[in-house]
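Trainee: okay, predicted coordinates and the sequence, questions at the end:
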Amino acid sequence: MAERAERRASRPVGTVISLAGVDAHMVPEVGGKAANLGVLLAAGMPVPRGFCVTTVAYGRAAAAAGVQPSEPAEQTRGRLESAPMPGDIAEDVLAAYAGLGEDIPVAVRSSATAEDLPEASFAGQLDTYLNVVGPDSLLDAVRRCWASLWRDRAVAYRADHGIGQHPISIAVVVQEMVDAEVAGVMFTANPLTGRRRETVIDAAPGLGEALVSGAVNPDQFTVDAATGAILQRSLGDKRAEIRPVPGGGTRVLRRQDGARQDSARQDGQQACLTDEQVRSLARVGTRVEELYGEPQDVEWAIAADGGIRVVQSRPVTTLFPLPEPDNRDGGARAYLCASLLQGLTRPLTPMGLASFTLMSDSSRSAGNEPAAYRSAQIGMRMYVDVTSLLRSKGGRRGLLRAMKVADARSVDVLAYLAADPRFALTKASKLASLKAGLGASPPFGLVGQVLRAMVNPAAALERVREADHELDRMLLLPEPVSGARRLDFVERLLTKEIAPAVMRVLPPAAAGYVWLGLARLLLGRFAQAGELQTVLRGLPHNVTTEMDLELWRTATLIREDPESVRTLTGEEPQILAGRYADGTLPAACQGALRAFLARYGHRAVAEIDLGVPRWSEDPAHIINALANYLKLADPELAPDRAFRRAAENAEAKAAELAARAARSRGRLFGRIVAHSLRRARETAGMREYPKFRLIVAFAVLRHQLQLVGEELADAGRIQVSDDVFVLDLTEARVGLRGADLRGLAAERRRSYQREMRRRHIPRLLLSDGTDVEAAMAAQSRASSDAEPGALAGAPASAGTVTGKARVVLDPAGAHLEPGEILVTPSTDPGWTPLFMTAGALVMEMGGPISHGAVVAREYGIPAVVGVPDATLRIRTGDTVTVDGAAGTVVIDTSLEADGGR
């Protein structure tokens, strides 16, 4: 491969090249689209003939037009559209065009160097011109394709994906036009559920532009790629189609007989593809996927002769990554997202992932973590393999019981998966089932400590303080030491010390919740839903509450100094964070903030990730919180008063429940309930403490790794010291021995930033890529279990969002507040800038593979398409809930019922 690339580099590429001469290594000269077409042609796929106007031609044309790198995009676009094409380039283009035939109709498509890549599809961002006929029309179309590189939507898309503006270039693909009888798009993996080897095909009569632009509701077919079985079909109304016009251009044909079509659609006679054509397309899709080794988004057309043509293929960029293969038993496996259980949707840095893997492995070997759990890293998130638990009666029961406490939403998803025959209960002895059930429960050693804490809470709290002192001693590393010794220190703590230290502070909180459970059992029907939760308000020993109250006290100190108040409320938090680092904040503010960070500076947002800066490093978040506290005018809303009221209400509720029990079951019974609730309040507040101590340890480890990063950066092994956090411990050791890790770190950082843009994370993921929650919602929709009154459409991008609707009929000048639901008849690429702030998308037209749906998935916003009369039935300002997996939109009618609309 290297030799081939070297030969290509020594063979200069001109302004025009035949697609038959293009290969995968020529993206810098021909762009992503043309490179993919060259690969397809070389593999013998049915790709229309054509040629590519290379980036060399674009560069020369841009220079001749006077394009300057620093000028605004709009000015660049204007120059490229109006400037004549250099004569020799025009001659080359027209000579290649003549080689296809005399005035033959062609399709002219943009092919940017950052287009159709695994990390960004660029779907619909650049221009395409269909049925171009004649030399003058062709040259004009090429110029317009060049100019489309600088359209607002394309510039915004690149900025949102972290792609540089001026290093990018563009080529243009010119292909023989396919006068399609039927055209469409297929995904070789289900874009909604993520299931691999399940092909989804959208089809409509005429040219494919009607479908990808969202102007038509297409037929959709879901095919099992392995067997060719058509699993599901949904027929659209297909009331519009685009056809070529003799002499050039296209026109839209509309069908008016909707009633006749609706009737025909119901009896299944109006599909635009036969079953054999569907299966043939799926086979073509499988060949394309096997060629590239990953799922593909394929545009296709069926010509008048019945032959299939592939006109474009690009990677599917929105699928969640697959787990690493696990062939322990050869069957399907299920992975529960541990990151989401921690409330974390963002990815973890490679160093953060490595730390949890080390802790998990060491806990399992030490018997502190159930053997039934096996951690996995998928999509830079932490997952847990729960397959063995689901296949065991005791394990399944224990897992569901644990999820009721940890994440109620996971219970329904796990219960749904339990009906999947691949996860049916295995026949096992009662002893094996009991072991599996215990595998989902805490280890016996911890149970004994919890019982001791129940009997004597004060002694348990004293043992926590002793464990704290022991951990503090472990976290000391005498200086000076080498980078290798620092890594030894970090690894030893992660593998041997931290997990046991955290386990030692768990019993008091667990004891408190056992007492609460006992009280719930004793009270039974005498306690109404939510009353016991009231008892847990205003708890003592809650480090998170104590931190919040300390932050409020910090704000009250700052409030006494007018200069500090003006500074904190008048400047951006990030600027103020820089001033704090420089020591230039007003003295009162500087001192109060320093005191708070001395106590809580080890904390952070997403703090379980070692790679995330702590508040002591970047206090912008805390400064913003202080500024908000300073704006609080009503003293009754002050956090300290709110906490005091919560504690008083909790004590009153506990007394009320005990009295209720005494009246109903006798004084002794009431005393037992009162004792249980009192003991629950004494220690349940410790629930946050184990994580607090874990984060204290992580802050120390992070500091040691920062020093290692500085050593690597000083030696030129990584670019900047923070690059150490996109490595793991083994790689950092290799760097200390002399390896150049700059390339690896740069690639890891790109991967991390790509995952940072992902907004929908599967709660439960199968080994075939299936997002179980999305599949469950899709099945609910197919079985008509949607909520009564919901508007039904086609699911296009998974996720659920509730927000205010904004009906937009024209994107020009449209205003969309962040988080608002965009409701529109259809979209084309000109709408893309609105997607950046939209909370969700609802379209009257289009299918799950139309442009709007593809871009919605890229931006991670829920989307439902093909919703009849959505812009009439939904009004701006309505509160709507969009379920992109179920394909439903629910309008909140409570305001209407109350006369509020």
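Mentor: All right, it came through fine. Numbering: from 1, shown residues only.
Trainee: from here on, just use CA atoms for contacts and neighbour counts.
Mentor: Noted.
Trainee: how near is Ala159 to Arg153?
Mentor: Ala159 is 10 Å from Arg153, where distance means CA to CA, to the nearest Å.
Trainee: more neighbours, these two?
Mentor: Just comparing Ala159 and Arg153: by other CA atoms under 10 Å the higher neighbour count belongs to Arg153, 20 against 12.
Trainee: the more buried one against Pro833, yeah?
Mentor: Yes. Arg153 lies in contact with Pro833 (CA atoms under 8 Å); the separation is 5.8 Å.
Trainee: check it against this one:
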Amino acid sequence: MGAAPRQGPCVRSRDAALPPLGRRSRHGDRKCPPGHAHRGRTAVRDHPIPSATHRGPRTMTHGTVFADTASESSDPTLVGHKFARQAQLRAAGYNVPEFVCVPVDAFDRAMETARPDIPEAPVGGSPDELAEWAEKAAAAVLRVGVPESLTNALLSRFDHLAGDAGVVAVRSCAVPLTSDTEQDGEDSAADPFAGLGRSFLSVGRAELPDALAACWASAFTPEGVLYRARRGADPTATRMAVGVQRLVPATASFVAFSRDPRGGRNAEESLIAAAYGLGEGVAQEQADVDHFTVHVATGAVVPQLVRKERQVVAGPTGGTVLADVPGELADRPVLDDRTARAVADLALALERHFDMPQDIEGAVTEDGEIHLVQARPAVVAAAPRDRRELHWSNGNISESYAGHTSMLTFSVASELYAVGFEEFYRSMGVPERTLRARRYELRRMLGYVDGRVYMRLESWYRLHSGMRAFIGLKHKWEKAVVTVDSSVTVPAPSGPRRMAVRAREIPAAGVRRLLNPRRMRAFFAWWDDRRDGLPDPETRSPGQLVQDYRELWADVALYWGRTLVANTHVIAELDLAERLMRRWAPDANRGVLNGMLCDGPVNRSVLALRSLLTLADTVGGHAEALAAVFGDDRTHEEHDDTDVWRRLAGGAFGDDLAAMATAHVKRYGDRGLHDLKLETTVVSQRPQMLLPQLRPVITSGRSTQDSAREERRARREAESELRTHCAGPLRLALLRLLFWSLRRNLFIRENARFCRTELFGASRRMIRSLGRHLVDAGRLDSVDDVNDLTVEEILGAYEGGAATVGLRELAAVRAKARAASLRRADPPNIFATDADLPLDVALESSGSTRGTPGSTLTGLASSGGVVRGRARVVTEPDVDPESCRDRILIARETDPGWMFLMLVAKGLVAERGTVLSHMAITGRIFGVPTVVAVHGVVDRVPDGALIEVDGDRGTITVLDETTAEDAS
């Protein structure tokens, strides 16, 4: 772009000698911005540049060349649209480098001489045949060369154009056959394709004739011939004009679009791609390129920068070469904001001039002056249709279904959400008629997004809006569940109607709050009986297993909805507590709220933990059992664990210890890492997995008394802080009452979640037993194949409600898709897709950057305290807990199965979650500084980095190794 020729996919001269024409393996265009469509597609028409009416080639002498000021230089039938536009823009006062044109007549005369040596064109031939013909035609033109009279005419202009640099740019442009043909030529509105002819930068006097001949011969580049054939034009019917132009000594070059060619929401922005050096770096993707968007209305500049290491510069003996970018420029924007705005203004001025969006090329010299080298109609995206969006969030659902999740788990989870929420809405007073009308939404509350489970927010909002209480709860629910305010709107009743809705809802909500604890006690009693009454799947036939599964889930549909009511109470009460604390105790420590949630009723998850702590304490006090659990070599191989468990459960270390261990497995064995994912193996399936859980607990020295004492301490400190900063006994009493209710509802909610773990554990055992029967029947290769089937497909194999053949093949297809999705990054936590496109097509991705010393990330303060230490970044929890000891655990999300890692960590950080998530609750139980909802923390904090976690302020700071105090 220095003289800024349009490079397109053309071969460039990098040396004094010009390369011969031949096939090229690459058909790339200029460096395009992310998402930009190739410009070789349909463009819109502009107003034609004024030109003389002319049909067919004109007869001229070989010595004729046109200065850019000549009237002929504005005639596209003589010089092509590229040079005609430049001539018109120079005449209009734009800063276009001076040039002269060799009109197409000279090419026609050369062709008359070369034609006897050009074989007959294989019109309609294969791509290989056309390419072979193109090479022979180009070679014939090169043999003809440039007449002496034309060479002399060009050389007489050379010194003036070359100036002190002694070099020029030589560029070609295809010319239409006639003025009324459909084939309007390169850079026309009908055909603004990238120049398929050759162009050369930094051409010296001696190389000028060869450069001109090479431009003529490029009428027959293989890619140009194939391009014309693809567009339905005569692949052989091309004529070439050539321009010789002053070479701009560019320090930077650019391509700019007056309107972002991606269209849609980007239509109000100009887009610029810029690189240091000559324009060939941008056009041929040789240099490192910065991108800039400039808002048309406001002039706001948004850069997208890369580190620049390569640029294209003029070679010492002609042509162009790659060179290093000076170190001081590598991280600096190629264009400052002022220059970027000036380039955008230039593109917009040309848009107004031609009355359509423009694609321009230019160069910036050392003094900051902008030179316009080329303007063409921009190839723009089709006019966007009105986009209907679907919004997706994994919010706190990622606690249950983190990362990649099997098709089996998704199908069972979808069923639970459908039947559970139907009963929940009924409990919340949603009319039966409304439920019937929206029942289909229940089946799409969850979406399977590239193997990950997401909430389809439109369905959630439509269903939730049926509850009278939801208008007031929307923002609170979004904060607790979605984790951000959503752009999804919910119709709100008018003022008088809203008051009437509230008048009915307030007493109904009061009744629900009063009755819910008693209803949940009845539910827990029912579930305990139902769970204990389930037969052992290993003793059941396939038909009986199918019946057992159906009957269990029929009961779930009747009763499970009430477990969801307590969560609405938690969300509302937590929001009220936060607002009252800000109003009545604004100076209180931020950790007061978290402390007031401690020392509540002991829920089933805490009982499971205390059972493990008690078992660990007992093993630790038994020398022989302790030696067996750890082993002499401390390697803990799986076969050793199996043998140790057999001895432990068999009474080798005493009947009391055996009874305690087997009782723990029976009662709490379904709780584990990712225990709601049916593809996960839990302790109830393989009891020997209990031993790796015991070891870090034993070495940590924690006891049930320690955890209870820590909770009581946190609660006492919070109570004291509250008394100090909350003025008035009535306010203090109201806050205490509110926190008491919140602790009670958290107790109910956590117990319900534990019951859900047991439900999935029972379902897992039944489904895997059916899988073994299907393997025995020759329908599956492995029991694990059930993970790639839906539960209805598995049951349908016996019931006839789904395909009963091809299960093996179906599982294999899904396994292949699963393997591919595992290699892809997780989608963002919340994003939108086009509702009118298949989800896999519409899915968008997000990137992240690494944290650097001194950078601070902010999340949600969840458990108070400040701690410094080494980061332990864990994306999957199946790591040795000892690797997390005295480290700060960083994860995308956690579930109760991460407890064994959290027990030995000195700080906890999660990318997702809320103050009510498992990590937040665990941090409060053990008094460990905890921050959740830290966007991108897994990708931005390197494993092993020295960091500081402030659980009161909700910050994570990456510390400088040389100045930070080591926390080891």
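Mentor: Yes, it's here. These figures come from a predicted structure and were not determined experimentally.
Trainee: quick one, longest helix in the second structure?
Mentor: Determined from DSSP state H, the single longest helix within the second structure is helix 729-776.
Trainee: just checking, what packs against that helix?
Mentor: Taking 3 or more CA pairs under 8 Å, 6 or more residues apart in numbering; DSSP states H and E as contact, the helices and strands that helix 729-776 of the second structure lies on are helix 495-532, helix 542-559, helix 565-584, helix 604-620, helix 791-799.
Trainee: what's the burial count for Val244 of the second structure?
Mentor: So Val244 of the second structure, with other CA under 10 Å, has 29 neighbours.
Trainee: same deal with Ala577 of the first structure?
Mentor: Counted with other CA under 10 Å, the neighbours of Ala577 of the first structure add up to 22.
Trainee: OK, contacts around it?
Mentor: Listed by CA atoms under 8 Å, 6 or more residues apart in numbering, the contact set of Ala577 of the first structure reads Asp618, Pro619, Ala620, Ile623.
Trainee: quickly note the distance from the third one to Leu557 of the first structure.
Mentor: Using CA to CA, one obtains 19 Å as the distance from Ala620 of the first structure to Leu557 of the first structure.
Trainee: so between these two, which is more surrounded?
Mentor: A direct count of neighbours by other CA under 10 Å for Ala620 of the first structure and Leu557 places Ala620 higher, at 19 against 16.
Trainee: ok, the more buried one touching Leu576?
Mentor: Yes. With contact defined as CA under 8 Å, Ala620 of the first structure and Leu576 form a contacting pair (7.1 Å).
Trainee: one step back: how about the helices and strands packed on helix 729-776 of the second structure in JSON lines, adding distance to Val481 of the second structure?
Mentor: Shown next, in JSON lines, are these (distance: least, CA to CA, whole Å):
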{"stretch": "helix 495-532", "distance to Val481 of the second structure": "20"}
{"stretch": "helix 542-559", "distance to Val481 of the second structure": "23"}
{"stretch": "helix 565-584", "distance to Val481 of the second structure": "9"}
{"stretch": "helix 604-620", "distance to Val481 of the second structure": "21"}
{"stretch": "helix 791-799", "distance to Val481 of the second structure": "27"}
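Trainee: those helices: which one's closest to His404 of the second structure?
Mentor: Taking CA to CA, helix 791-799 is the member of these nearest to His404 of the second structure, at 17.7 Å.
Trainee: tell me the helices and strands packed up against the closest one.
Mentor: helix 407-427, helix 542-559, helix 729-776.
Trainee: what's the most buried one of those helices?
Mentor: Stretch with highest mean neighbour count among these: helix 407-427 (a mean of 21; mean count of other CA atoms under 10 Å).
Trainee: quick one: Val805 of the second structure is in a strand?
Mentor: No. Secondary structure of Val805 of the second structure (DSSP: H, G, I helix; E, B strand; the rest coil): coil, not part of a strand.
Trainee: and it, what is it in contact with?
Mentor: Val805 of the second structure touches Arg779, Ala797, counting by CA under 8 Å, 6+ apart.
Trainee: thinking again about what came up before, any idea which of the helices and strands packed on helix 729-776 of the second structure gets closest to Asn396 of the second structure?
Mentor: Among these, if distance is taken as CA to CA, the winner is helix 565-584, at 12.5 Å.
Trainee: now, which of the contacts of Ala577 of the first structure sits nearest His851 of the first structure?
Mentor: Using CA to CA, those come closest to His851 of the first structure at Ala620, 38.0 Å.
Trainee: against Ala2 of the first structure, how distant is that closest one?
Mentor: The gap separating Ala620 of the first structure from Ala2 of the first structure is 47 Å, by CA to CA.
Trainee: can you lay out the contacts of Ala577 of the first structure as TSV showing secondary structure?
Mentor: Below are those laid out as TSV (three-state DSSP):
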residue	secondary structure
Asp618	coil
Pro619	coil
Ala620	helix
Ile623	helix
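Trainee: which of those sit farthest apart?
Mentor: Asp618 and Ile623 (9.6 Å).
Trainee: tell me which of those two has more neighbours.
Mentor: Set side by side, Asp618 of the first structure and Ile623 show more neighbours around Ile623, with 24 against 18, by other CA under 10 Å.
Trainee: aligned partner of the more buried one in the second structure?
Mentor: Under the alignment (TM-score structural alignment), Ile623 of the first structure maps onto Leu691 of the second structure.
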